[in-house]
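Undergrad: Structure for the following, please:
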Amino acid sequence: MTSTSNPAEAGTVETKVAPMRSTRSSGTDIALIAAFAALISACAYIGAVPVGGGGVPITLQTFAVMLTGCLLGPLRGFLAVALYLGLGAIGLPVFAEHSSGLGTFTGASAGYLYAFPLAAALAGFLVKYVAGSRRTSALIVFACSLTASILVIHPLGIAGMKLYFDVSWHQALTWDTPFWIGDLVKTTFTALIAAEVHRAFPRLLERERSK
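TA: Got it, this is the predicted structure:
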């Protein structure tokens, strides 16, 4: 006795499986975005030591932002940081020194806040598309993260302090300088952690597609 398969039935099964996989993938993305937004919130509380004349505090916020981008990629990294900023905007005390509200986005540290989602997106893009399979190398991830910090976070942070305090570019740059040493240390830890995670989960940056 031979068995035959009905092509129509097989196609129906595949059609049903595809949406299930898509739903599962979307649920995972949402969970990761929410989890990393919470991580950034927690890291914003650690340290919070004001430095320089601008009074912008040093925290582990930047570490969490860059780690988010390097691990989640450009889109999910951007959304996770945007969610974090949204939580602060509606009044949850998730920013440095337990601050919150829309007023924070016009203060001395506003430039850094605006830079965070852009920096996460750029770091994620570099790790995913430029580093590629080499993202298991801490040195490569370090270069990607530092590039995003140099091109986005520091320039926007400096611009924010210049506009808020109405000082010269040189003065604003002077206030930003103390953050560089801390950023190098935080970038090192970001690279070490991200490289290990990508080694353990090589498909973390790849969106699963139904076939």
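
Undergrad: CA only for contacts and neighbour counts going forward, please
TA: Noted.

Undergrad: Which residues are in contact with Val141?
TA: When contacts are counted by CA atoms under 8 Å, 6 or more residues apart in numbering, Val141 touches Cys70, Val127, Ala131, Arg135, Ala191, Ala194, Ala195.

Undergrad: Please name the nearest non-neighbouring residue to Asp176.
TA: Ile158 (6.4 Å; CA to CA, 6 or more residues apart in numbering).

Undergrad: residues near Ala50, how many?
TA: Check again: residue 50 is Pro, not Ala. Applying other CA atoms under 10 Å, we find 14 residues neighbouring Pro50.

Undergrad: related to what we said a few turns ago, what are the buried residues along the one helix or strand the residue nearest to Asp176 maps to?
TA: For Ile158, the host element (DSSP states H and E) is helix 154-165. For helix 154-165, the neighbour count (16 or more other CA atoms under 10 Å) marks His154, Pro155, Leu156, Gly157, Ile158, Ala159, Gly160, Met161, Lys162, Leu163, Tyr164 as buried.

Undergrad: to compare against the first, here's another:
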Amino acid sequence: MEKDLARIALFAALIAILGVIPKIALGFGVPITAQSLGVMLAGAVLGARRGGLAVLLFVFAVALGLPLLAGGRGGLGVFASPTVGFVIGFPVAAFVTGLVVERMRMVPPAISAGLGAVIGGILVMYAFGTVGMAIVLKKSLVEAALLNTAFIPGDLLKAGLTGMLVAAVAKLRPEMLPWYRASGQRI
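TA: Have a look, this model is predicted:
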């Protein structure tokens, strides 16, 4: 139990730290940041439940006003900005990423984590982000989805990086991956 709480807090902190990496501002109010990598890693390393809880803790801290989002943003105002869908979708994205890796236990960790990051960390996150952008920017879903295409190359890179990092963890410290350890799989 204590290990789970520590890992959940650690990944919430990792996502916050990734917010320190300078963002790349886009003209429509949603920046390119490294924080989505933290969301992908939380789900891929911790699994669905723990990963989702880690990201939910991060979002809760942001809602309380801690300036943890890229650019030092935090507080309830974030939930009225074009990034609202992404922020709300973070925990769901981590959960789905974790769910994919848990269901693909017999697949090499690089592949299951990379695929989980694509499904959860890109498709699910974009679904939430697109709806949020459409509402706040008063655009159609198609227009908002087209704006999101600017993020695809970077997010595919983050998904690949997630797969590589999880494969390295599986090889060096498999006990860090509860879903992997439970599968009995060896590299």
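
Undergrad: before we move on, the earlier item: who wins on neighbours among the contacts of Val141 of the first structure?
TA: Ranking the contacts of Val141 of the first structure using other CA under 10 Å puts Cys70 first, with 32 neighbours.

Undergrad: Contacts only, for it.
TA: Cys70 of the first structure is in contact with Gly77, Ala120, Ala123, Gly124, Val127, Lys128, Val141, Ser145, Ala194, counting by CA under 8 Å, 6+ apart.

Undergrad: give the contact list for the fourth one.
TA: Residues counted as contacts of Gly124 of the first structure (CA under 8 Å, 6+ apart) are Gly69, Cys70, Leu71, Leu72, Gly73, Pro74, Leu75, Gly77.

Undergrad: what about the alignment partner in the first structure of Gly47 of the second structure, distance to Gly55 of the first structure?
TA: Aligning on TM-score structural alignment places Gly47 of the second structure opposite Gly73 in the first structure. Here Gly73 of the first structure is placed at a distance of 31 Å from Gly55 of the first structure (CA to CA, to the nearest Å).

Undergrad: Ile33 of the first structure -> the second structure?
TA: Matched to the second structure by TM-score structural alignment, Ile33 of the first structure sits across from Ile8.

Undergrad: which one's the longest helix in the first structure?
TA: helix 7-45 (DSSP state H).

Undergrad: So the residue nearest the centre of the second structure: helix, strand or coil?
TA: Computing the C-alpha centroid of the second structure and ranking residues by CA atoms, centre = their mean puts Val39 first, at 2.0 Å. Under DSSP: H, G, I helix; E, B strand; the rest coil, Val39 of the second structure falls in the helix class.

Undergrad: hang on, it packs against Ala94?
TA: Yes. Between Val39 of the second structure and Ala94 there is a contact under CA atoms under 8 Å: 5.4 Å.

Undergrad: elements contacting the longest helix of the first structure?
TA: Packing partners of helix 7-45 of the first structure (3 or more CA pairs under 8 Å, 6 or more residues apart in numbering; DSSP states H and E): strand 56-59, helix 61-72, helix 74-89.

Undergrad: Can you add distance to Leu205 of the first structure and give these back as TSV?
TA: Compiled in TSV, these are given as follows (distance: least, CA to CA, whole Å):
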stretch	distance to Leu205 of the first structure
strand 56-59	27
helix 61-72	6
helix 74-89	9
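
Undergrad: Go through those and pick out the most buried.
TA: helix 61-72 (a mean of 29; mean count of other CA atoms under 10 Å).

Undergrad: how close does that one sit to the second structure?
TA: Comparison of helix 61-72 of the first structure with the second structure after fitting gives an average deviation of 0.4 Å (mean CA distance after the TM-score superposition for the first structure).

Undergrad: what about that helix, distance to the chain center?
TA: Distance, stretch centre to chain centre, for helix 61-72 of the first structure: 4 Å (CA atoms, centre = their mean, to the nearest Å).
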